[in-house]
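Peer 1: Model the structure of this input:
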Amino acid sequence: MAFLPSSLLKIILVLFLFTSFSYLPENSASAEEDIEAKIEKAIKDYLEDYQVPGASVAIVHNNKLFFSKSWGVTGEIKEEVTEQTPFTIGSISKSLTGMAIMKLADNGTIRLDAGIQEYLPWLKLNNGKASEITVERLLAQTSGFSTYDGLALSDKELTGSKAIKHQAKKLAKVELTAAPGEKHQYSNANFLILGAMIEELTGMSYAEYMEQQIFKPLGMKYAAADKEGAYEKGYLRGYQSWFGFPVKSSVAYDNAGAPYGYITSSSADMIQFVKLLSGKGPDHFISDKTLDLFKTPQVQTGEDRYYGLGIRISNPDTPKEMIWHSGSTPDSHAEVFYIPGTSWGGVILTNKNHILEEDGLY
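Peer 2: Model prediction:
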């Protein structure tokens, strides 16, 4: 799993330039058509230059769909991509896992300041620091688990309903590389533990909980969080890059990776999550207070960049504020974003990946 924000953020900046003109006259249909044409050209140029087989992009403004288009094909049988086509969304899965935890906090099932052993008594660390790792520190990625620790357990192509717990138990032998709460270290390990916690607290599999408490209430009809559900809802593998050329992916779905990187979702689904980020989600899904906490910066990760409780925030409390997350798997890239100052948001899904090609997205 990629652990740095993908360069698809640069396409977001292109979209931002074209869609930040919220002062356009209401009847300026020709101006809107011009914006749509420029957006489409920017995306098509990238897809052609880097031979990306399939993509789906959707943009909303003031909670209304402004732009939605899909290109190309996906999967070994080369099905046409539509707005309903599920892609693996990579680390955007962390944002959905984070939202699942926030819902449990909202209804009193979990406390963010509780140590992880309160909910996972079987997870004991060699150095005895488990009691200092709180739920909140897992969400903000300040637990002390390193990036490497997470990557070492990632992309193992595991199946079965016990895959998440099986992998989480392996963390008992890991030595923390920082004291809990000391610093931000982006790690899949944090969200693997949170996935196990969801299962422990609800008595449901992670996939079942996400389906019943996140996907269905938000209207994410094509989203899934395990291999069986993903393929039932139309997911097909993407493509890996071989000297720039797309080749059918050899990487299988990893059930243990769902909480941090293997949720599948369509652009139509992800627009529902964007609406939630904008505060326009379904009534009674989550309280405004808890949603605001989810999006509140917890730790600085770069210049004008912060991490919340499973979401990224750039330029907080300014007109340029953006709430977002990126995601990569061996055969996909994804971005989701919302810009509060202009009420624009969107999602970009693509089905080919190679780290050496990401600069092309600039």
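
Peer 1: okay, CA-based contacts and neighbour counts for the rest of this
Peer 2: OK.

Peer 1: Tell me where the stretch 1-150 of the chain has helices.
Peer 2: Along the stretch 1-150 of the chain, counting by DSSP state H, counting those that start in this stretch, helices occupy 8-19, 29-49, 92-106, 135-139, 147-151.

Peer 1: Which of the ones you listed sits closest to E335?
Peer 2: helix 8-19 (6.6 Å; CA to CA).

Peer 1: Alongside the first, I'd like the structure of this one:
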Amino acid sequence: MSRLFRCVVLAALLLFGVSGCTAGAGDAVVSGETSAERAVIDEFRTVAEDLGTVGAFLLVRTSDGAYSSAYGENEDGTGVEPTGDTVFRIGSNTKTFTGTVLLQLVDEGLIALDDPVSDYWDDVPHGDAITIEMLLNMRSGLYSYTESEEWAEASLEDTGRVWEPEELLRIAFEHEPHSEPGESYYYSNTNTVLLGAIAERLTGRSLEDLFAERLFEPLGLASTRLPVADDVSLAEPYAHGYVILEGEERVDSTFFNPSWGWAAGAAVSTAEELADWAEALTSSGLLSEGLQERRLDSVLPISEDAAQEGWGYGLGIAEVAGLLGHTGQLPGYNSFMGSDPTTGVTVVIWANFAPTADGRDPANAIADAVVPLIRQED
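Peer 2: Below is the predicted model:
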């Protein structure tokens, strides 16, 4: 397997879980003031430097206030440091938008969690036995199209290719399911793309518009959006993304078309707005009280090891390092968002060299190091 194939496929899978060019640290932007905050920031910078990422950003909110730190650059060689308003591609954090819209449709009586997916979409393997809830909590067993050689080869051949959701679903449905419906946790991007397609069919609205009208505009998330399939633009200021290609060469992946991620991973945002979103996601206002409670209670460990490390998955929401939110990865970008509605702790981390030269997911690695320190502050 070529280095190019390995790198892009690993990054593109948007896998949920914990998982040689080096950028200098530069002068970090530091807003922490207490010794505990400085300890978090020092650890953030140490891990970011070890990972060799081009740039990274950490935002922490607690009941006592907020602080942040920047490492490296938005774009290699420019000296422009990341900020809380830097726009970046958020990958699978997009799944929380899709899940929330679907749950709003449940609240509105347009669909039910125990409905079989065959009521809404034809030709789904085991569609009579797979429920909407199983799509949301990653327990449908449907094959993930991002594991397909057909998809990987086509994506590598043309990084600007515009993918339609129906193409992605066709690839997935041509493969045998990974497991029986409801049998076990299996992270599949097919689940969320199918949910996005169902939401469009139920409402007669594009998913881009559904996100904007139901989520972004009411919450004032002006820099957060789901671009249409052929739009690879990013609003200024934005972070460039970087991946390793053959021969250990680091290349700019900023404008690789992310339409293959769509409902599962194509949105863009900023650290400040992802923090706002993580807090809205874990509090009241987006869903009915009963459904929100069910959503938060739905999170189950994805494995025995993950349970010990605070990683789980529920109804379009994850437990990440003991916080509720999600993670995301696209070629060149890795991000982490999590919030604890009980303590008021919210953490957002992003990095723009993903996966790293040694195959790590940088934001997740940073989160594993700093979140325990942050939670000690409470």
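
Peer 1: returning to what we had before: can you list the helices of the stretch 1-150 of the first structure in TSV and add distance to N127 of the first structure?
Peer 2: Converted to TSV, the helices of the stretch 1-150 of the first structure look like this (distance: least, CA to CA, whole Å):
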stretch	distance to N127 of the first structure
helix 8-19	38
helix 29-49	48
helix 92-106	26
helix 135-139	17
helix 147-151	15
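
Peer 1: Please identify which of those is closest to R312 of the first structure.
Peer 2: Shortest separation from R312 of the first structure across the helices of the stretch 1-150 of the first structure is recorded for helix 92-106, at 8.9 Å, computed as CA to CA.

Peer 1: Need the contact partners of stretch 240-253 of the second structure.
Peer 2: Applying CA atoms under 8 Å, 6 or more residues apart in numbering, the contact partners of stretch 240-253 of the second structure are 2-4, 7-8, 20-21, 54, 74-76, 88, 254, 331-333, 352-357.

Peer 1: With stretch 277-296 of the second structure instead?
Peer 2: By CA under 8 Å, 6+ apart, the list of residues contacting stretch 277-296 of the second structure reads 96, 100, 103-104, 107, 215, 219, 314-315, 317, 324-325, 337-341, 346.

Peer 1: Show me the helices in the stretch 151-300 of the first structure, by range?
Peer 2: Under the criterion DSSP H, counting those that start in this stretch, the stretch 151-300 of the first structure contains helices at 163-169, 188-202, 206-210, 216-218, 227-232, 267-277, 288-294.

Peer 1: how close does the last one sit to the second structure?
Peer 2: In the superposition with the second structure, the aligned residues lie an average of 1.9 Å away from helix 288-294 of the first structure, counting by mean CA distance after the TM-score superposition for the first structure.

Peer 1: What residues of stretch 265-283 of the first structure count as buried?
Peer 2: By neighbour count on 16 or more other CA atoms under 10 Å, the buried set for stretch 265-283 of the first structure is 265-279, 281.

Peer 1: give me the number of residues near the spatially closest residue to S155 of the second structure that is not a sequence neighbour?
Peer 2: Take S155 of the second structure and drop its neighbours on the chain: the residue closest to it by CA to CA, 6 or more residues apart in numbering is R161, 6.9 Å away. Neighbours of R161 of the second structure under the rule other CA atoms under 10 Å: 17.

Peer 1: which residues touch R161 of the second structure?
Peer 2: S155, N257, S259.

Peer 1: aligned partner of the last one in the first structure?
Peer 2: Residue mapping for S259 of the second structure onto the first structure gives N255, with TM-score structural alignment as the criterion.

Peer 1: Could you pull up the contacting residues of its match?
Peer 2: Contacts of N255 of the first structure (CA under 8 Å, 6+ apart): E157, L158, T159, G160, S161, A163, I164, A225, D226, K227, Y262.

Peer 1: Try it again at 7 Å.
Peer 2: N255 of the first structure makes contact with E157, L158, T159, A163, D226, K227, according to CA atoms under 7 Å, 6 or more residues apart in numbering.

Peer 1: where's it relative to I164 of the first structure, distance?
Peer 2: Distance, N255 of the first structure to I164 of the first structure, by CA to CA, to the nearest Å: 7 Å.

Peer 1: Now do stretch 53-64 of the second structure: distance to the chain's middle.
Peer 2: 16 Å (CA atoms, centre = their mean, to the nearest Å).
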